[in-house]
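Visitor: got a sequence here, can you model it:
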Amino acid sequence: MTESLSTILSDKSVDQSLENEPVLTLEKVHYHVSSDEEVLSIIKGCDLSVQLGEKLAIVGRSGSGKSTLLALMAGLELPSSGEIRLLGQALSQLNEDERAKVRAMAVGFVFQNFQLMPSMTALENVLMPLELFQMPNAEQEARKALQRVGLSNRLTHRPSELSGGEQQRVAIARAFVTGPKILFADEPTGNLDEATAGEIQTLLFQLNDELKTTLILVTHDNRLAQQCDRALSLQNGQLRG
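Guide: Got it, this is the predicted structure:
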């Protein structure tokens, strides 16, 4: 690579390079897991193109491979065959550290089970990605992010002292605090009661629109999917419109 990832993934560079290009593409992506007895095909020849700023939902039943597909899109796993390009980068051509740097600099995550550090306060959890890259005014930005999600009075509370909805708000603040170009959400309301899920759904889409982030979420909730620009169904390992 002739340019550093930091240069390639700078705000200006990403915006210019992806102005007329997809932010994410999948080309004939397959993923299988082998055991002594059989080869289990989970993803079977998926093709996909996502534009910058688009909100895309991928729906499917539990066990259909949605989370696996999301992990492939984010470079957490590599496909058995086919190619994935994320933010202009062919993930198969990057080593593990380079893929991690792409995620850290330009990708946010929201998970069903929140994935907060239990020993850290809400503020410390949101600070973590900012301090990782020694970003300026880190604590000020983390406080602003928590204020934006309605938790300015819970900064010093640890996850065990927060409700499920509050924990997801912390996770959303952490996901958006670095200004990601693309946000992956894996069943973001799956562990919440109906009323709280509605609040989190509203917050997620509101912040996404404000920051002009590309949103890709996987869900079994058709009501959540209907809030997106486009919804695809994952059936038998294949994406269907």
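Visitor: make it CA atoms for all contacts and neighbour counts henceforth
Guide: Fine.
Visitor: distance of the closest residue to Leu130 other than its chain neighbours relative to Ser6?
Guide: Spatially, and ignoring its direct neighbours in sequence, Leu130 is nearest to Ala138 (5.7 Å; CA to CA, 6 or more residues apart in numbering). With the distance defined as CA to CA, to the nearest Å, Ala138 ends up 19 Å from Ser6.
Visitor: second chain to compare with the first, below:
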Amino acid sequence: MKTVEILILGYGWQGKYVDQICRESGINVAATTTSGREETIPFKFDPVNSDPQQYKRLPSAKTVLITFPLPTIESAAIIMGLYNAAHGDKSKWILLGSTRAFVGKPWADRHGPVQPDARYNAEEAFLKLGGCVLNLAGLYGGSRQPQNWIPRVAPTKEALKLKTSLHLIHGLDVARLIVKVSNNFTAGQRWIVTDLRVYDWWELVLGYEAGERLDWVRELILESGCKAVPRPPDMMDRALDSKEVWKQFDMKPLESLFHPK
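Guide: Presented below is the predicted three-dimensional model:
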């Protein structure tokens, strides 16, 4: 099996963007799916009944990217241990995580505050083994657009009343960052990743909707006492501060929901 610079465990939605950026940049890349579709390598992580042979069928990689949540605290040691047993322990490991555990009001950054859940605790175990975690805001790009989520998250005025902040990051910017982290690795560190904006669901409705939902927002602005949208962070559930990751890797996000490239 050939050696690659980046091995994507779990091709999926985000993996396709990573694959695209790698190929455009001349970076050797390989990816897995559970079925081996789209010329990927068949691989399925099982923390209980792991088959060492499937790890031997994977290529050696400078960086291994895990795009799926680790289901248990023990998962990090299992997946990293079996891969390293087959290929040595020289690979760097990146895990894509969630921002759900960061609950600071109004502001939270990569240092917290947090309300740990099972996924966060599994990420902590991964960090202790020298991995790097990218805690991603809401992913969008292509056909995956937040304006299409509005009917689901705001079916009624009362539901919309409860909607506050939204944090996003485009799949292409995540892919760009993954390549940069691979080349400038930060072992044992976690980073919050957003596009440096705090979106307001009410503002999104004003910008994208017509008819009844538009009327709801106008009514809610008058009823809530806020002066305009977007509402300030102290009027919303939380605001995520992601500037450290962009400063650390000397980058800036290129995509924004309101200013697409």
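Visitor: just the TM-score for the two chains, thanks.
Guide: Superposed pair, TM-score by TM-score structural alignment, normalised by the length of the first structure: 0.31. Supporting alignment: 123 aligned residues with a CA RMSD of 5.8 Å.
Visitor: surely the residue nearest to Leu130 of the first structure and Leu132 touch.
Guide: No: the criterion here is CA atoms under 8 Å, and Ala138 of the first structure misses it with Leu132 at 10.0 Å.
Visitor: who's more crowded, the two?
Guide: Ala138 (19 against 9; other CA atoms under 10 Å).
Visitor: which ones are touching that one?
Guide: 127, 130-131 (CA atoms under 8 Å, 6 or more residues apart in numbering).
Visitor: whichever strand or helix holds Ile78 of the second structure: what's the following helix or strand?
Guide: Element membership of Ile78 of the second structure, judged by DSSP states H and E, is helix 75-87. Sequence-wise, the next helix or strand downstream of helix 75-87 of the second structure (DSSP H and E) is strand 92-98.
Visitor: that older thread, next, the buried residues of the helix holding Ile78 of the second structure.
Guide: Of the residues in helix 75-87 of the second structure, 75-76, 78-84, 86-87 count as buried by neighbour count, 16 or more other CA atoms under 10 Å.
Visitor: tell me the two of the residues you listed that are most distant?
Guide: Spatially, the most separated pair among the buried residues of helix 75-87 of the second structure is Ser75 and His87, at 18.1 Å (CA to CA).
Visitor: quickly note the distance from the residue nearest to Leu48 of the first structure when sequence neighbours are not counted to Leu146 of the first structure.
Guide: Leaving aside its sequence neighbours, Leu48 of the first structure sits nearest to Leu26 (CA to CA, 6+ apart; 4.8 Å). Distance of Leu26 of the first structure to Leu146 of the first structure, given as CA to CA: 34 Å.
Visitor: for these two, indicate the residue with more neighbours.
Guide: Comparing Leu26 of the first structure with Leu146 by neighbour count (other CA under 10 Å), the higher total belongs to Leu146, at 24 against 20.
Visitor: what segments of the first structure are strands?
Guide: Along the first structure, counting by DSSP state E, strands occupy 22-34, 39-51, 55-59, 81-86, 89-90, 107-111, 182-186, 214-219, 230-235, 238-240.
Visitor: correction: the stretch 151-261 of the second structure
Guide: Ranges of strands within the stretch 151-261 of the second structure are 165-166, 168-170, 190-193, 199-200, 239-240, based on DSSP state E, counting those that start in this stretch.
Visitor: packing partners of the first one?
Guide: Translated: strand 165-166 of the second structure. Using 3 or more CA pairs under 8 Å, 6 or more residues apart in numbering; DSSP states H and E, the elements in contact with strand 165-166 of the second structure are strand 199-200.
Visitor: quick check: Ala30 of the second structure touching Gly15?
Guide: No: with contact defined as CA under 8 Å, Ala30 of the second structure does not reach Gly15; the gap is 10.0 Å.
Visitor: of all the strands of the first structure, which one is nearest Gln16 of the first structure?
Guide: If you check each of the strands of the first structure against Gln16 of the first structure by CA to CA, strand 22-34 wins as the nearest, at 11.4 Å.
Visitor: what helices and strands are in contact with that closest one?
Guide: strand 39-51, strand 81-86.
Visitor: same for the helix holding Ile78 of the second structure, what does it pack against?
Guide: Going by 3+ CA pairs under 8 Å, 6+ apart, helix 75-87 of the second structure lies up against helix 52-56, helix 118-128.
Visitor: mean neighbour count, the ones you listed: which tops it?
Guide: helix 118-128 (a mean of 20; mean count of other CA atoms under 10 Å).
Visitor: that older thread, which of the helices and strands packed on strand 22-34 of the first structure sits closest to Leu217 of the first structure?
Guide: Of all those, it is strand 39-51 that lies closest to Leu217 of the first structure, at 12.2 Å by CA to CA.
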